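**Student:** this one's structure only:
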């Protein structure tokens, strides 16, 4: 009986781990997409002006 409870606990842990992994992946994709939108709107955001002022 204890063996069956252990297997059930592992299954619950596996499902919870999969849910957390899916949520983390979705958050990462959302952040990358938002960064791409910002780069599209402001393309010079990563480039610095290296020309000296005259």
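**Tutor:** That came through, no problem. Keep in mind the model is a prediction, meaning the values are calculated, not measured.
**Student:** Only C-alpha atoms from now on, for both contacts and neighbour counts.
**Tutor:** Fine.
**Student:** all helices of this structure, in order?
**Tutor:** Ranges of helices in the chain, per DSSP state H, are 2-41.
**Student:** how close does the residue most central in space within it sit to residue 22?
**Tutor:** Among the residues of the chain, the one closest to the centroid is residue 28, at 1.7 Å (Cα atoms, centre = their mean). Distance, residue 28 to residue 22, using Cα to Cα, to the nearest Å: 10 Å.
**Student:** Put this next to the previous one:
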């Protein structure tokens, strides 16, 4: 009986740990999508600035 309880506790810990990992990854998705959308909307300002500085020389 004691062995069964220990095995069940270990299994439960694994399930809870996996659920937490999945929840964290799902929570990150909107931020990644929003960041990508902002990058697309803002364009490559850094590249344009570097090209303009090279032309001035």
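**Tutor:** Now that the structure is in, tell me what you want to look at. Because the structure is predicted, anything quoted here is derived from the model rather than measured.
**Student:** Send over the TM-score of the superposed chains.
**Tutor:** Comparison of the two superposed chains (TM-score structural alignment, normalised by the length of structure 1) gives a TM-score of 0.69, and 54 aligned residues with a Cα RMSD of 2.2 Å.
**Student:** Would you mind measuring from the residue nearest to the centre of structure 1 to residue 35 of structure 1?
**Tutor:** Using Cα to Cα, residue 28 of structure 1 is found at 11 Å from residue 35 of structure 1.
**Student:** ditto for residue 52 of structure 1
**Tutor:** Taken as Cα to Cα, the span from residue 52 of structure 1 to residue 35 of structure 1 is 29 Å.
**Student:** Between the two, which has more neighbouring residues?
**Tutor:** residue 35 (12 against 5; other Cα atoms under 10 Å).
**Student:** Give the equivalent position in structure 2 for the more buried one.
**Tutor:** When structure 2 is aligned by TM-score structural alignment, residue 35 of structure 1 is paired with residue 35.
**Student:** show me the contacts for its match.
**Tutor:** Contacts for residue 35 of structure 2 (Cα atoms under 8 Å, 6 or more residues apart in numbering) come out as none.
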